[in-house]
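>>> could you look at this predicted model? Sequence included:
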Amino acid sequence: MWTTRGRQSATSLALQASRRLARDSRAVGAPWRRSYASNGNQGTSLHWFRNSLCVAALGTAAYLGYEYTSSNRNDIESPVEHVKDLTNATEDFGSQFAQKKRSVKSPGVYVWGTNAYKVVDPRSKDAVVKTPRRLAYFDGQVLRDLKLGEKSGAAITENGDLVQWGKGYSETDYKPTPTLTGKNLTSLCMSNDRLIALASDGSVYSLPIAKEDQLAGHKPSEGSWMPFWSGSASVSYRKLQPSLKMGERVAAISGGIDHALLLTSSGRVFSVASSSENYPSFGQLGVPGLKWATRPKGPVDMCHEVSTLKGSKIIQIAAGDYHSLALDDKGNVYAFGDNSFGQLGMEFDPSFPFCDRPIMMPIRRLYRGAYLPKATRIAAGGANSFVAVDAQRVLGSNENPSNVRDLGRVTVDVWTCGRGIWGALGTGKWTHIQDSLTKVKSLSGLFEYDERLNGLAPIRMRDISVGTTHVSAVMDNKTQMDAATTNSLDETNAWGYDVLWWGGNEHFQLGTGRRSNSSKPIYINAPAEGKREADKQDARLQIMPRHKGKVGSRTVNMEQRVECGRHISAIYSGV
């Protein structure tokens, strides 16, 4: 307050003093006149003289104060001590920068959630792990893929070998152990009791999760680098054989509880039963009338082409527990399988709880007015579906182009449907059945300033992982403050992608350290290592973009990724 008053002019100070004196003189003047009623002229003269002296004194004091303030204004407005230059001292800002530093120098895997089957931390007796904890086995390693079930975990290492752990793998030897090796695997998905793994050459392998079944089952013959020499595989597995055309190969896989989807390089989709215990019975294979009693002759895990999609070139697939999604190159989304919670985006009908043929989701009906919507990404997990849509503002039939200011602008929205009783919809509502697409407002209509474009650019969803009851989304926000790009995180202006979490938290899988569910996307804190780091200020977790980091003595181009499984979450360094 004294700084503000020091900046006032002498005139204003004098005026305030005169007003204050006028108020005071009225309060004192009345009793003065009452005492000297017999001699009014003398009292009035003396009262005027004293008022004049007071005004003169206050005016002089105000002028001197103004001169002093003006002559020392620089001292008042400048800080007492200079601010420390923190440009090259980012490590002082807390755990967010410590995470960035660790990503450059030492990659790893952080896991949290239920530990009842030793998936989060095989060495710990904790039933749950409340916040991200480093899985020691993968220290200094980068992975190609990671999948987490409630009872077992599986990862593909940098050289393409499969590693498994957890009590679902072995009740006695549940620490991470290499199993299927030498196949140059690139990605995998996990069903109820089997793993489906895709190799770089397009081969698809199906093997049991349990170690006992891997050792006791049929082991196929394998060739050797030595001429005329062959032997049996070290573990039991089967190769899935879709009917491919010349030059066509499997390019992507996605799996649910009992089924898996295979996407080929030409845009065709095949479905297959992926569990040894149950045959898919909710239409998730996408073949009308197909069930256990009507299946064709041949292996149970025979691959079936989803023939209804033949007229479309599919570019992305996604599988929930008992339903399937497919996205074509024109931005259309097809859904089939279980619809008990509205996860197909169509009205729930108790008499027909599932659909065994692909149906198109009503993406174009989501927008009113002159918009051209196009789906760009799909995701599924549990009983939930997510669709990212680019909606471009176009010219309406009766509109004048000169009057439309946002013509051509693209707004990116995220839509969802399915089960929301745990908050997994992310809409802020606890909806049991959501059978029509509804917008996730926290992830929709976001923009940021782009220096290269010299204008606003939409913030898209870079990645999304949907678990059984919880979800995580990585946003594609700009990770640098300038227009130039970089492959290193050593620059102080390089940041991470924003990552948000929501849904069920009954096993602490959201990483907040508390058990309460969240029906809206939230941020969580970056994991701390050591007491010194834990004592620093909290910083929200961000996902490090692709960068160059040290893996032993090698420099590897890597990025961080998020994985949501069955009541478990993880962040890992991927190639």
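Done, it's in. Everything quoted here is computed from the prediction, not taken from an experiment. Residues are numbered from 1 along each chain as shown.

>>> contacts, neighbours, all on C-alpha from now
Will do.

>>> count of neighbours near Arg102?
Neighbourhood size, Arg102 [other Cα atoms under 10 Å]: 14.

>>> which helices and strands sit right next to the helix or strand hosting it?
Using DSSP states H and E, Arg102 sits in helix 95-105. Identification of packing neighbours for helix 95-105 by 3 or more Cα pairs under 8 Å, 6 or more residues apart in numbering; DSSP states H and E yields helix 531-534, strand 547-551.

>>> buried residues in it?
Neighbour counts over helix 95-105 (16 or more other Cα atoms under 10 Å) mark 95-101, 103-104 as buried.

>>> next: stretch 301-317.
301-306, 309, 312-317.

>>> re the thing from before, nearest to Lys211, of the helices and strands packed on helix 95-105?
strand 547-551 (29.6 Å; Cα to Cα).

>>> outside of the closest one, which residues touch it?
Strand 547-551 is touched from outside by 103-107, 140-142, 486-489, 555-559, with contacts defined as Cα atoms under 8 Å, 6 or more residues apart in numbering.

>>> now it: how far from the chain's centre is it?
Counting by Cα atoms, centre = their mean, to the nearest Å, strand 547-551 is centred 22 Å from the centre of its parent chain.

>>> just stretch 43-63 next, same as before
71 Å.

>>> swap in stretch 277-296?
Counting by Cα atoms, centre = their mean, stretch 277-296 comes out at 34 Å from the chain centroid.

>>> alright, now check it against this:
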Amino acid sequence: MSGNSTGKMLSRTLQRTVPRNTRSASSRADFLARRTAASRTATATATATATPSYQARGQRKQQQLFRSVYTIAVVGAAATLTQYYINNGSLIRPGHAEAAPKDEENVMVFEASRKKANASVEENRDMISSQHHQVKRSWEAPGVYAWGSNTGRVVAPDSTDSTVKTPRRMAFFDGLLLRDIKLDRNFGAAIDESGNLLQWGVGYAADTKAPVTTLKGKNLTSLTVSRDRILALSKNGKVYSIPVSASEQSTGDKPSEASWIPFYSTSSPIAYRTLAPKDLPSSEKITGIASGLEHALLLTSTGRLYSTASASDSFPSRGQLGIPGLTFSTRPPGPYDQPHEITTLRGFTISRIACGSHHSLALDRDGRVFTWGDNTSGQLGFDTSSESSIVDAPSLLPIGKLYSSTSQTPIVTNVFAGGSNSYLTIDATKVAAQTGGLLSDSDHRKANRGLGKITADTFAFGSGIQGNLANNRWTHVQSTPTRIPSLSGLYEYDEKTNSTVPIRLAHLSVGASHAAAVMDNITNLTASSSPDSTDDDTNWGADIVFWGGNQDFQLGTGRRNNVCSPTYLQPLDGVEEGKRARASSGAKEMHRFHITPRATVVLPDGRRRGVEQRVECGGGVTAVYSGT
């Protein structure tokens, strides 16, 4: 799936080569004529000394030979004329190749060069490769593209369109870099390059037409959203819970904040709450957050995991907190959203977390996966029933069963979740087959071929009725993780190491009903900057695919049908890309969107920054933004 071949493939001319013959038809006739003349001379000499009876028989044989020679000569001439007319009057000489006629259907010709004599090297690179053009544009014009439902004025705040069918730039973010962004149907939130929180959408304020800075000066690094609140993590490990609504921000309790003036404090301009686990040592801080509609997970620097209520209108009641028996009525004294340590996970160093709408996943450093919460669609990876649709304590997922009888050892490398779906990425390593001595030596060697080879797979489970499982099927409930065929078992050749390497997932963003996967394929971002770069070298990015529900055009395909297998999009600037392609080749070309991985570049304003494009799927909406 590497983009290295884009723009570098040239079709080859097919030529028909005539088989090498020892003689043509006319040559054979001349040869036989010479042989006949020699035969006549020998016959005349023999006849002069022969008796009359032998002379008569010799004359008859001579007449038969003349008739044979005449017949061969006529046939040879006819064959020559036939060959002449078949080949448009040109005799084909043995051992030479002739170009096929131009009107033959199977003829392929070299593609005309797209390079222009008066164009610069970079202009010619743009003509050669669509990916090179996309990478350059992502650096020259950073910003945000969004599409999907616009009923909440999120993907296009200044537009009255109810939907945005294909990627559209949000003018407010032109030239800006963001630390994070999260979009829902009715509100959007982002962290700018300075760590301030931006909000927009009718969920924030009905009359807003552009993002507004709300929480300032906290050096925020990442955020997640629940049904009606935003959870933001600062660089120093503090977690802020901010109401989505502007009216609640202005009327709610506003905490006191320290001032730069010693011994003086002031009230915060907006209402918010801080979520801090009790008795957390000063050497330990929150490093990761994830949220569902009503709950959130907080991951510490030592691998401990806490859960908390994340919405103000409802308390988690489907076991998603991971603490058996914890309900609104049984909660301990204190704030309703105080964090609680998930004590059943003590002893496991948690490294990754993910939340669906009402379920949770945690991955430890040894590759073990724990799931808990709502399981009505099988999103926990266990069989479900009406009597046992809720699991209120972390349960170990039996990953080994997925690779039974395969001579592979699986290790889960990451977990993702959203809506009623869960996803796993797995590295499966080939190990020695356990044959029990029943195989011959040759069969044993064959069974153990490729020891140590790693296969990168992606699995999905949960609801699949909208195509969320990406396995080409429409399934209501999928309780056993199922492999995504087009995102599993992929390899490519690495020219730097001269070896074949697996293609893993770099990131997977999951919304309420759709998802997007960024592949970790080999990329190139050094064209024109490397001293070894040639005029034909181009930049190329990573493959990105989308699938799932599409009722609000959130997949960006321009059509409303759901998609049950990963699919590509056209480039973000599809119209401009089409114009560029037609200008360079004179015909419409179909290109696909490639997302630009991280690189240090000089921005148009002269700043030198590390920049990458990221994708974010939300509730009926999608965004691609320039992240720092």
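Alright, I've got the coordinates. If you're wondering where the values come from, they're calculated on a predicted model, not measured in any experiment.

>>> returning to what we had before: which two from the buried residues of helix 95-105 of structure 1 end up farthest apart in space?
Ser95 and Val104 (14.3 Å).

>>> in structure 1, what residue corresponds to Lys496 of structure 2?
Mapped onto structure 1 by TM-score structural alignment, Lys496 of structure 2 lines up with Arg452.

>>> using the three-state scheme, assign the closest residue to its match other than its chain neighbours.
Distances taken as Cα to Cα, 6 or more residues apart in numbering place Ala483 nearest to Arg452 of structure 1, at 5.7 Å, with adjacent residues excluded. Here Ala483 of structure 1 takes the coil state, with states given by DSSP: H, G, I helix; E, B strand; the rest coil.

>>> show me what contacts Ala483 of structure 1?
Ala483 of structure 1 makes contact with 450-452, according to Cα under 8 Å, 6+ apart.

>>> go with 10 Å
450-453 (Cα atoms under 10 Å, 6 or more residues apart in numbering).

>>> can you check Ser472 of structure 1 too?
Here Ser472 of structure 1 is in contact with 424, 426, 463-466, 499-503, 510, 521-523, 562-564, 569 (Cα under 10 Å, 6+ apart).

>>> next one: Cys355 of structure 1
Taking Cα under 10 Å, 6+ apart as the test, what Cys355 of structure 1 contacts is 282-288, 323, 335-339, 344, 346.

>>> which of the residues you listed tops the neighbour count?
Within the contacts of Cys355 of structure 1, His323 tops the neighbour count with 36 neighbours, counted by other Cα under 10 Å.

>>> that one maps to what in structure 2?
Counting by TM-score structural alignment, His323 of structure 1 lines up with His359 in structure 2.

>>> does that match touch Ile353 like I think?
No: with contact defined as Cα atoms under 10 Å, His359 of structure 2 does not reach Ile353; the gap is 11.1 Å.

>>> intersection of neighbour lists for those two?
Taking Cα under 10 Å, 6+ apart as the criterion, His359 of structure 2 and Ile353 both touch 291, 417.

>>> the closest residue to Val440 of structure 1 other than its chain neighbours: how many residues sit nearby?
Spatially, and ignoring its direct neighbours in sequence, Val440 of structure 1 is nearest to Thr427 (5.1 Å; Cα to Cα, 6+ apart). As a burial measure, Thr427 of structure 1 scores 23 neighbours (other Cα under 10 Å).

>>> how much space between Thr427 of structure 1 and Trp112 of structure 1?
Note on Thr427 of structure 1: its distance to Trp112 of structure 1, by Cα to Cα, to the nearest Å, is 24 Å.

>>> got it, and Pro288 of structure 1?
According to Cα to Cα, Pro288 of structure 1 stands 40 Å off from Trp112 of structure 1.

>>> Thr469 of structure 1 contacts Phe508, doesn't it?
No: Thr469 of structure 1 is beyond contact range of Phe508, at 11.5 Å (criterion: Cα under 10 Å).

>>> who has more neighbours out of those two?
Thr469 (28 against 24).

>>> map Ser194 of structure 2 onto structure 1.
In structure 1, the residue matched to Ser194 of structure 2 (TM-score structural alignment) is Asn159.

>>> what's the closest non-adjacent residue to its match?
Asn184 is the one closest to Asn159 of structure 1 (Cα to Cα, 6+ apart), at 6.6 Å.

>>> show me what contacts that neighbour?
Contact analysis of Asn184 of structure 1 by Cα under 10 Å, 6+ apart lists 156-162, 198-201, 203.

>>> tell me the buried residues within those.
By neighbour count, with 16+ other Cα under 10 Å, these hold 156-158, 160-162, 198-199, 203 as buried.

>>> among the residues you listed, which are in strands?
156-157, 162, 198-199 (DSSP state E).

>>> rebuild those residues as JSON lines, extending it with distance to Cys189 of structure 1.
Conversion of those to JSON lines gives the following (distance: Cα to Cα, whole Å):
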{"residue": "Ile156", "distance to Cys189 of structure 1": "11"}
{"residue": "Thr157", "distance to Cys189 of structure 1": "15"}
{"residue": "Leu162", "distance to Cys189 of structure 1": "12"}
{"residue": "Leu198", "distance to Cys189 of structure 1": "9"}
{"residue": "Ala199", "distance to Cys189 of structure 1": "12"}
